[in-house]
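> I'll drop the sequence and a predicted model, then ask my questions.
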Amino acid sequence: RWAHCDDNHAWVEVYIRGRWHFLGACEPEEELDRGWFSGPAGRAILIHSRCFCDYDCGGMQEEWIGREDGVYYLNETASYAKTCRLTVTVKDASGRPVRGARVAVEILNMAEFFPAAALITDENGEAGITMGIGDVRLRAWSGGCVYEKMVFPAQEAGARDSGLKEKRTGEIRTELVLKSGYPFIQEEDAKGRLAGGNNTWEQILLTAPAQAPVSCARQSEEQKGRRQRRLEEAVRLREERFRALLGQLPAGEFPEEKEMLQIAGENAAQLYTFLKKDGNPDRKRLLYSLARKDYKDAPASVLEDHLSCTQRELPEDIYVPYLLCPRIYLEELTPWRSFIRNCFSEEEKSAFTRRPELVWDYIEKNIRYDARLDYSAVCGTPIGCLKLKWGSLLTRKILFVAICRSLGIPARLRRSTMQPEYLENGEFRAPAGLRGKDSPGCLPAPALLTLEAPEAQSGEKWNYGQNWTIGKLEGTGFCTLGYEGICFAGDSLTLELEAGVYRLVTSRRLPGGNQLAAFSVFGLKSGEHRAVELLSGENDEKTMLSDYPARELPELFLWDVSGERQSLAHITGRGTALVAFLGAGEEPTEHVLNELNDYAEQWNGSGAEIIAVLRRPEELKNATLQRALACLSSVRIYFDREEAAEKTAAVMGADPEKLPLLVLTEEGRRGIYSCVGYHVGSVDLILQIFLLRKKDGKEENDDNINRKAE
């Protein structure tokens, strides 16, 4: 999880002559220790590698930073970023050191405090970690007691002039004193259940590590040219292969599924075979119920297995997603319906159909599990779970849903809590074995939480997993609920939640990568209806651009599609424009083009012009670029033949070897803000800056009009 943008990445290292070196995965460079991600890696708080056994973990040169189930994590941060040593001392209420306490180092990413590492304290109650110089939240727990606090290494290091000049700064020490129960919440009712809280918000500014890119090997011009030719050839071969595959399918037979077949690529023939077999309307229904990624690898034989169910009187919005659909969570798609039906006797299937509760009873009695042998990033399949009689809690939940659907019972994993549920008397309910001891019979009345979230003045939207999340307290930590894709109706949203303690987190990303964050912890009782207004730090131009002074760009020239040479000042005119120097086909540019596609409606309504600058005319054929151009209404294409990107980067203080380079300009040659390379969220940030400039300009104009009127 990056600290400076809302995303993450993984890459490959190779061990050569006693040292680990890095390289890209599908975009290797001509030299080792080069990659488009090297800049972001230099701003990381934590970079780890994973070892799937405990062989020699004590003797490795890398710092061991914890274990999760069957996976061991080794700290590689010092190889990429400037670091500090953070030492945490955990004490009990009496001031005695706590041995064996766990300490989570949490990074604010995608509006959640993500536990990037979990340390264990020694006999002195201490645990330490080498980490990038960025702000984190620490959470310590032991024996039901817990405490958490923010630590600010980035701000402390920034206060010391020499703090960021050395590869490794000094040690930062902090202390956590454990308390009974979660901080800020008191016990209110007779049963001692956690409740209360008054929706007070705590606001914080989190500073990301400063830009300190990895020292990369330099490339010769010959190497650059060879790499570029190889990448272009790879793109050409891939696109030709896809076109040939699609060309083998009868044109126009399934016009509504044209995009689906294009996404499928080499798997398009499998989808076509499935669609073509007969006129069963469930064929299209099933395909549209899948995730987009399923189109690329779902075999026709697997899809065929899942047509063996009937709608009966079920409404469409129940039948398709919760009975017909073969996708339950993130497991591999397999033909589990026929397997499950053959796995049980007629008596067992009849009993399960009459009482779906018995399905979970069967799973608990017959499917074993040992967390020490697990790897939680991978879900087991229903077939594998039944064959091995083995599966994690999540895999067993997936199996419950699969058995129910195989027997004609609509079932699902509840998106917010990942709890399995089956349909009974028109309502979804969890098996009794998963509802807890307090509710063996009827489900308790849910709590309702209404979030009031007026749009920011700049027009920014509230997007789950980007600028807000909600988590439920489970034991000694908050588990983020799965509300991805949920939308506000106007300026409010009502969630149906179980009784418990919740934490709302909001985050506003600033252009330099820092975050204005706020969080509120509160309890909800069964049947309660509570309203909370989401809080987010107000953006203003001073806050957004405090680290980005405007700079005068040199006289630059670009070439239009007709071959005419024009100055940048003439192209942009007196208005504000986004000048985007692109590297079509390269990973960072693909991110930017996809973001432009996602925000096309906002850009089209903003009045902003986009100047897309390519290196060569051939790049116009890039499929991602073509999709973005089809959605955006105010894009003009130019070509860079005179190193305009390098000259612009030099003036704006950006890496001249990286693309894309995005520059927001006004009045021709005045650069307001720029970012370069891999920077997820850059399109939205630049849009917010533009809208703030536009609003401030309107207010200034209104002031002038008012003064003239007076």
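Received the coordinates, thanks. This is a predicted model, so every value here is computed, not measured.
> for the rest of this, base every contact and every neighbour count on C-alpha atoms.
OK.
> ranges for the strands of the stretch 501-650 of the chain?
515-524, 529-533, 551-552, 557-560, 565-567, 576-581, 609-614, 635-639 (DSSP state E, counting those that start in this stretch).
> out of the ones you listed, which gets nearest to Gly653?
Comparing the strands of the stretch 501-650 of the chain against Gly653 with C-alpha to C-alpha, the closest turns out to be strand 551-552 (9.7 Å).
> now tabulate the strands of the stretch 501-650 of the chain in CSV and tack on distance to Ser38 and mean neighbour count.
Shown next, in CSV, are these (distance: least, C-alpha to C-alpha, whole Å; neighbours: other C-alpha atoms under 10 Å):
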stretch, distance to Ser38, mean neighbour count
strand 515-524, 22, 22
strand 529-533, 39, 15
strand 551-552, 26, 14
strand 557-560, 29, 19
strand 565-567, 33, 14
strand 576-581, 19, 24
strand 609-614, 23, 21
strand 635-639, 27, 20
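> now those strands in CSV, with distance to Thr494?
Formatted as CSV, the strands of the stretch 501-650 of the chain follow (distance: least, C-alpha to C-alpha, whole Å):
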stretch, distance to Thr494
strand 515-524, 14
strand 529-533, 9
strand 551-552, 46
strand 557-560, 50
strand 565-567, 52
strand 576-581, 37
strand 609-614, 37
strand 635-639, 39
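> and the ones you listed: which comes nearest Thr395?
Nearest to Thr395 among the strands of the stretch 501-650 of the chain is strand 515-524 (29.4 Å), distances taken as C-alpha to C-alpha.
> and the contacts of the closest one?
With contact meaning C-alpha atoms under 8 Å, 6 or more residues apart in numbering, strand 515-524 is reached by 184-185, 194-208, 447, 498-510, 530, 535-537.
> of those, grab the buried ones for PyMOL.
A single PyMOL command selects the buried members of the contacts of strand 515-524 (16 or more other C-alpha atoms under 10 Å):
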select buried, resi 185+194+195+196+197+199+201+203+205+206+207+208+447+498+499+500+501+502+503+504+505+506+507+508+509+510+535+536+537
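> which of the contacts of strand 515-524 fall within helices?
With helices taken from DSSP state H, there is no overlap with the contacts of strand 515-524.
> hmm, Tyr673 is touching Ala550, no?
Yes. The pair Tyr673 and Ala550 passes the contact test of C-alpha atoms under 8 Å, sitting 7.0 Å apart.
> ok, and here's another one to check against it:
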Amino acid sequence: MMTSTIDEQLLQHIEEKFQYKRNLAKHRERELFGVFEQALTDEECVLLKFLYAYMPLHDLADYDGEFFLAHVRRTLQTRELVPWGSRIPDYMFMNFVLPYRVNNENIDGNREVIFHELYGRVKDKSMKDAILETNYWCHEKATYVGTDQRTVSPLTLMRTALGRCGEQSTLAVAALRSMGIPARQCYTPRWAHCDSNHAWVEAWADGEWYFLGACEPEGRLNEGWFKAPSRRAMLVNTRVSADYNGPEETCSNHPWYTEINLLGNYAPHKTITIKVVNEKGKPTPAEVHFQMYNFAEFYSVSTLPTDENGVVKFTTGYGDLLIHVRNDQGYSYRKISVGEADVFEVAIESNLDHAGALDWDMVPPPEIPDKSDDMMTDEERHSNDNRVQHGTATRAAFVDTFWNAEQAEALAQELGLPAERVWKILQTARGNCPEIASFLQEQTPRHGEWALKLLESLREKDLQDTMVPSLVDHLEGALPYRDRAMEESLFVPYVLCPRVHFEMIAPYRTFFQQEISDADKVLYTEKPQALAERLAQEIKIVNDLDRYTGMAAPEGTFALKCADRLSRDICFVAMARSLGIPARLEPLNALPQYWQAGEWHDASFHTERQEAGAAPVEAAGGCIQFSRSDNEGEQEAAYYQNFTIARLENGVYRTLTFPFGEKDVYDKPIEVMSGEYRLTTGTRLSDGTVLVRLSCFTVPVEDVALVPIVFRKEEVHVPVLGTVTEEQWRVITEAAALEIPQQGLVLAWLDPEREPSKHIARELRELKSELDEWGGRIALMVEEQRNRGEFNMEGLPIRTSYDEDAEGACLQAIQPSITEWNGQEYPLVLIVDQQYRIRYQSQGYKLGIGADIVKTVKNM
């Protein structure tokens, strides 16, 4: 029995935290804790209490005890069935098999579904082979696509067959745990050498952890396309929902979860010491943010408190960091190069003045070649290629069952709706098409085009995991308010649409319309601020309990009567919309607002006790107006790509949330809260270094701050890296009929099933206008064994071709001219001028190759 192996002190700790959560959730006592009245074994009771003890607040709000008990019993049953179950230590089982949640996905019954699909394929294998087989199964279910930050559930990913790396790794961890195999999602919060991040998986077999690329199987463990970039990481971590006391270094101290540092498994690293002193040079305790430049902001990859002597240690890679410190005396920051010292001192200032501009070069860890002698054999690679090809075909056959344009057109004709709009919705819904089509068939005859307009108000992922009951609740709950005097442009996004932030869409309108009295409905409609005051009185704000905020469904928040601030604000917006009051979270600062008398008003929760470290709910307004610099050839400003602005709040800069890639920012006033701000601009060089400029400025109350966006200029040199001989080029032209125009040729070999190759295809689409203007040719190639399906040419530059490199003839011919050739990594991108000289080369994972191409061809 597990209870006999658990330390008494840990059992007491679990009991204390369980009782704390039970008290927090007292308004849902019966729904959550009624299961303890059932006949439970000692083991079931301990494991159930363990889950509750470390459960996020939003799970207490949105799910019931029966779900958690069924999960515990399913997991215990699996442990008995799988041959390796008895070999898994109890602490490993509790922390890396039992948890029902991997990240911030919505919870579903995936463990039961996956077990029945997968168990027969792994039950007779060793643990290591079972891990590999599980990943082949995951590959059959999903492949990579870039999406928004909401993490869909494993069953949704299986339904749509597309997801980002965080969703793929969530599926893979869920699948491994469904087979009783300890697994965890590993994460580099930000890369240092390019503007992105990545998530993958570690799985435990017979006493050792191994890594693998989720849904991207290799022929053996500890292989993956991210292996080379991970050697340049500054941090690799994973989160454990427990007071975990394993052998790994802790990289965040939190009472409700533990983040552990796994960098030592991947990259050269060292432990640095940060010493914080006050203005008199005396040691002082502080909060230390270890920040990396990425997506044009300085992002805190880890936040740690110092000890009473102002000292904290952190293990990281050999690149540059910004160390930002704060306490009640003030704040400060310092750029450091990790390799230059072991101890770095940062002085807190009570009145920090950074007038003017600061220029820094943020240098990533250097590239490190793979010197391993234990490379995959040709037999392993060939076997894996065959399995990947089979998995791709299996997934493609499933995708072929999705609705097509002809079916969408027939449905549109049946319902009298515009065919193009219906097809766009159904195409986006993918495997959720039957649910969306059923909603349209049921509701269009009753409500006309409004059913379609509701669907069009949603985000892509909403169409893939929102079901008919939710859609009906929101449609029928909103339409009675259509006769109020408001424009459709206000009604659709701020009343009809159920999407508020990044929460899971669930029904809530019928609930709130029944819960709120008729008298209160009249009061709140006339005075929406009264609704905010009610929520301020009824909902207790509990911060710093969950890693992710804004996750609770509105009905759950209202029923639980406690929430993080963002979930409370989402609840306010949802309740307002349920009463026909236009409401939203203000785009830049996510403040709750309601529409009244022709303008937006902030909802004030002034009766609540403000949480420590939170920005004031109300702040005076001002404006920022950006202008272009006078520098010739200045790059185009694009938000989160090469510039951001951040507001100073309680000693830390918080980045404002403009849309990603937004370029329409010049010469117009942009409404923001008044206060102290910092503009960050960055020019990313080909080696990963960033030329950063920081400019601090003040936004006065009810006035405009004029802010020029200035970039540090890169001196672009286009060297000759190699020359292709006439004989080499003859082989290439015979195999692929390639000619080099005067402007040059971009020649790239892809592995279309892998994430890095999908990134370069996306970047070429994003830079289509610049590359069309250039006028050269882009030749995309794929080796025969990697040509696993159709390649989407839509949206690529007009002079782009895609061809199979039969037997790899072209690649073999050009290899002698490539520097530091590594046949394991894709994409391989070359730029060749008309004199057959190689002017650019990139191999393996890197974001920004498209921008490198544009810079190179413009300066050849």
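That came through, no problem. Values in this document were obtained by computation on a predicted structure and should not be read as measured data.
> show me which of Tyr673 and Ala550 of the first structure is the more surrounded one.
Tyr673 (23 against 16; other C-alpha atoms under 10 Å).
> counterpart of the more buried one in the second structure?
In the second structure, the residue equivalent to Tyr673 of the first structure is Tyr840, according to TM-score structural alignment.
> try Val105 of the first structure
Counting by TM-score structural alignment, Val105 of the first structure corresponds to Phe290 in the second structure.
> so how far is Glu435 of the second structure from that match?
Phe290 of the second structure is 45 Å from Glu435 of the second structure, where distance means C-alpha to C-alpha, to the nearest Å.
> can you check which part of the first structure the longest helix seen in the second structure sits on?
Scanning the second structure for the longest helix, with DSSP H as the assignment, gives helix 378-399. On the first structure, the counterpart of helix 378-399 of the second structure by TM-score structural alignment is residues 221-242.
> residue in the second structure matching Asp702 of the first structure?
Checking TM-score structural alignment: Asp702 of the first structure goes with nothing.
> state the distance from the aligned partner of Gly70 of the first structure in the second structure to Leu545 of the second structure.
Counting by TM-score structural alignment, Gly70 of the first structure lines up with Trp256 in the second structure. Trp256 of the second structure sits 6 Å away from Leu545 of the second structure, going by C-alpha to C-alpha.
> for Ala603 of the second structure, same thing?
24 Å.
> okay, the two: which has more neighbours?
Using other C-alpha under 10 Å as the criterion, Ala603 of the second structure and Leu545 rank with Ala603 on top: 23 against 17.
> isn't that one right up against Gln529?
Yes. Contact status for Ala603 of the second structure versus Gln529: in contact at 5.9 Å, counting by C-alpha under 8 Å.
> tell me which residues of the match of helix 378-399 of the second structure are tucked away?
For stretch 221-242 of the first structure, using 16+ other C-alpha under 10 Å, the buried residues are 227, 231-232, 242.
> sorry, back to before: the inter-axis angle of the host helix or strand of the match of Tyr673 of the first structure versus strand 745-750?
Here Tyr840 of the second structure sits within strand 837-843, counting by DSSP states H and E. Strand 837-843 of the second structure and strand 745-750 are oriented at 30 degrees to each other (axes from the mean of the first three to the mean of the last three C-alpha atoms, to 10 degrees).
> distance from the chain centre to strand 837-843 of the second structure, please.
Distance, stretch centre to chain centre, for strand 837-843 of the second structure: 31 Å (C-alpha atoms, centre = their mean, to the nearest Å).
> stretch 599-607 of the second structure now?
Put simply, stretch 599-607 of the second structure sits 30 Å off its chain's centre (C-alpha atoms, centre = their mean).
> span of that stretch from start to end?
Chord length of stretch 599-607 of the second structure, first to last residue, is 24 Å (C-alpha to C-alpha).
> buried residues in that stretch?
For stretch 599-607 of the second structure, burial by neighbour count (16+ other C-alpha under 10 Å) applies to 601-605.
> what's the closest of the buried residues of stretch 221-242 of the first structure to Cys325 of the first structure?
Once C-alpha to C-alpha is applied, the member of these that ends up nearest Cys325 of the first structure is Phe242, at 27.2 Å.
> tell me, how many residues neighbour the nearest residue to that closest one once chain neighbours are set aside?
With sequence-adjacent residues excluded and distances taken as C-alpha to C-alpha, 6 or more residues apart in numbering, Phe242 of the first structure is closest to Gly265, at 5.6 Å. Applying other C-alpha under 10 Å, we find 20 residues neighbouring Gly265 of the first structure.
> what of Thr121 of the first structure?
Thr121 of the first structure, neighbours per other C-alpha under 10 Å, totals 20.
> tell me the contacts of it?
Per C-alpha under 8 Å, 6+ apart, neighbours of Thr121 of the first structure: 89-90, 98-103, 127.
> repeat that for Gly513 of the first structure.
Residues in contact with Gly513 of the first structure (C-alpha under 8 Å, 6+ apart) are 3-5, 207-208.
> ok but Tyr147 of the first structure is inside a helix, no?
No. Tyr147 of the first structure: not assigned to a helix; according to DSSP: H, G, I helix; E, B strand; the rest coil it is strand.
> dump the residue contacts of it.
Contacts of Tyr147 of the first structure by C-alpha under 8 Å, 6+ apart are 139-141, 176-179, 182-183.
> tell me the counterpart of Val492 of the second structure in the first structure.
With TM-score structural alignment as the criterion, Val492 of the second structure matches Val320.
> surely that match is in contact with Ser289?
Yes. If you go by C-alpha under 8 Å, Val320 of the first structure and Ser289 touch, sitting 6.9 Å apart.
> tell me which of these two has more neighbours.
Neighbour tally, Val320 of the first structure and Ser289, criterion other C-alpha under 10 Å: the higher count belongs to Val320, 19 against 16.
> which residues touch stretch 738-757 of the second structure?
Residues from elsewhere that reach stretch 738-757 of the second structure (C-alpha under 8 Å, 6+ apart): 143-145, 216, 225, 732-733, 758, 774-783, 786-788, 791, 811, 826-834, 844-847, 853, 857.
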